[in-house]
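*Asks:* the following comprises the amino acid sequence and a computationally predicted model.
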Amino acid sequence: MSFQGGVLLLLRKTGIEAAMKKYDVILPKKVFLGKDQTIFEQYAKEHIITDLNLAREVLQEIFPDDIPAFDAAMKQHAMYAFNMFCMRKPLFDSYCAWLFPVLFALEKRIDYKKRDRYQKRVFGFLSERLFNVWIYRMHLRTVERNVRFLRDDKSFRNWLWKKINF
């Protein structure tokens, strides 16, 4: 969904279908972290870096061939954020078969229950970074689309409902 020239544009089924004829994955535009900050450094600044180091260790144990992709992705200065994407089901299944064994192993090793509400979201934060690793290693045909944050109030939801249904 995006606003262009004050007009609400939705990524509709026809747009998704057309994009999927050319691309493997529809992604949000990369978030630029700054020329002096890598994905690894940004995680260290905002989160608990031992968690990301543990993710690398688990990846080494489960999918050792993916360590070069992990190391390369962590050196990048932009990342796909928000855990958002559109892809065909077989590719999604492949991603899940790769991601969830890593996350389940991490869940056994990370004591997150005593953390503040923000840092308890550790698995979401890690999965964002791991998604970048997976995209990097898969060499997929990708297209990026804008993501817009919409305010959450009743009048806006009513306005949006009218725009979508009329």
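*Replies:* Nice, I can see it.
*Asks:* contacts and neighbour counts: CA atoms only from here.
*Replies:* OK.
*Asks:* list the buried residues for the one helix or strand residue 122 maps to?
*Replies:* In the assignment (DSSP states H and E), residue 122 maps to helix 122-138. Buried residues in helix 122-138, counted by 16 or more other Cα atoms under 10 Å: 122-123, 125-137.
*Asks:* and here is the other one:
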Amino acid sequence: MTDMILYILTHKKFNEKYDSRLYKPLLNGSALLNDDFGYLRDDSGQNISKFNIYYAELTGQYWAWKNSNADIIGFTHYRRWFVRDIRFNKLTKNDILNDLKDNDIILPQKTRVKGSIKENMLRELEKNPEYGVKWEDYVKLGDLLKNKFSEYYDTYIDVLNGRTCYNNNMFICSFELADKYFEWLFNIFNLLKEQIDFSKYPKDNKRVFGFFSEILLTVFVTKHELKIKEHYILLSERKMPLIHILIRRFPIISTLEESVGKIVR
């Protein structure tokens, strides 16, 4: 029998219903919190829980990488869930096993942006310079890849110049594949953390590695030409979740979302 766990990455208590035989809540940054709500904690065993301010949900992913014994491993969020269709049925174990028969990894529906990823980042930074990663640090990431992981550099540039990205740090795959990805990812971050000046980021937005990893996951699956099964993402806190699905596919709809504001949030 295949052992499978989908970790629900969270930093707070939540009330969403789920199959507890498959989905397991994992409290991120639990070393910094007073209550664990009865969830799994990311500060036991090998962990980087106390660095959650820089890694965000990646402290939970690191814990699962170092401490899980599952054959298939996956990550959702307390408010973001893989769903089979627009009826918003959460993925089941059978869904996942069927998907992974012919695919290497399950990922969220690609996010498409207006212009390139780079242009979108620069546009968003101009509107809100206190949110996201400063462009100079994306340059540092590129330089590190060029010098230390050169086989990935061209793909990194292609992703930045492209229009699609796999956001949210959500995926499901074999533990063997996850192990290869995490080994590569955290090796990069262990080198890059010495080059980032975190003091230039506000206290509530130092999660630089959490932003980087969305780009790097896209780089990894692209470089290795993995066979990908995409699924819709349900953002459970939205009043009109279908809008969120459409925005990922048709970026022009984001203009509609901004115009109606609280109606769709």
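*Replies:* Ah, there it is. These numbers were taken from a predicted model, which means no experiment stands behind them.
*Asks:* and the TM-score between them?
*Replies:* Scored by TM-score structural alignment, normalised by the length of the first structure, the superposition of the two chains gives a TM-score of 0.82; 149 aligned residues with a Cα RMSD of 1.9 Å.
*Asks:* still on that earlier bit, now the two most distant members of the buried residues of helix 122-138 of the first structure.
*Replies:* 122 and 137 (22.6 Å; Cα to Cα).
*Asks:* report the distance from the longest helix seen in the second structure to the chain centre.
*Replies:* Criterion DSSP state H: the longest helix present in the second structure is helix 175-192. Mean-position distance between helix 175-192 of the second structure and its chain equals 14 Å (Cα atoms, centre = their mean, to the nearest Å).
*Asks:* that one maps to which residues in the first structure?
*Replies:* Aligned using TM-score structural alignment, helix 175-192 of the second structure spans residues 89-106 in the first structure.
*Asks:* just give the nearest non-adjacent residue to the residue most central in space within the first structure, would you?
*Replies:* By Cα atoms, centre = their mean, the first structure has its centre lying nearest to residue 83, at 3.0 Å. Leaving aside its sequence neighbours, residue 83 of the first structure sits nearest to residue 128 (Cα to Cα, 6 or more residues apart in numbering; 5.6 Å).
*Asks:* cool, and residue 235 of the second structure?
*Replies:* The shortest distance from residue 235 of the second structure to any non-neighbouring residue, by Cα to Cα, 6+ apart, is to residue 80 (4.7 Å).
*Asks:* for that neighbour, give me its contacts.
*Replies:* By Cα atoms under 8 Å, 6 or more residues apart in numbering, the contact list for residue 80 of the second structure reads 233, 234, 235, 236.
*Asks:* in helices, which of those residues appear?
*Replies:* Per DSSP H, the subset of the contacts of residue 80 of the second structure in helices is empty.
*Asks:* what's the following helix or strand after the helix holding residue 122 of the first structure?
*Replies:* Following helix 122-138 of the first structure in sequence order, the next helix or strand is strand 142-145 (DSSP H and E).
*Asks:* quick one: that following strand to the second structure mean distance?
*Replies:* By mean Cα distance after the TM-score superposition for the first structure, the fitted strand 142-145 of the first structure averages 0.5 Å away from its aligned residues in the second structure.
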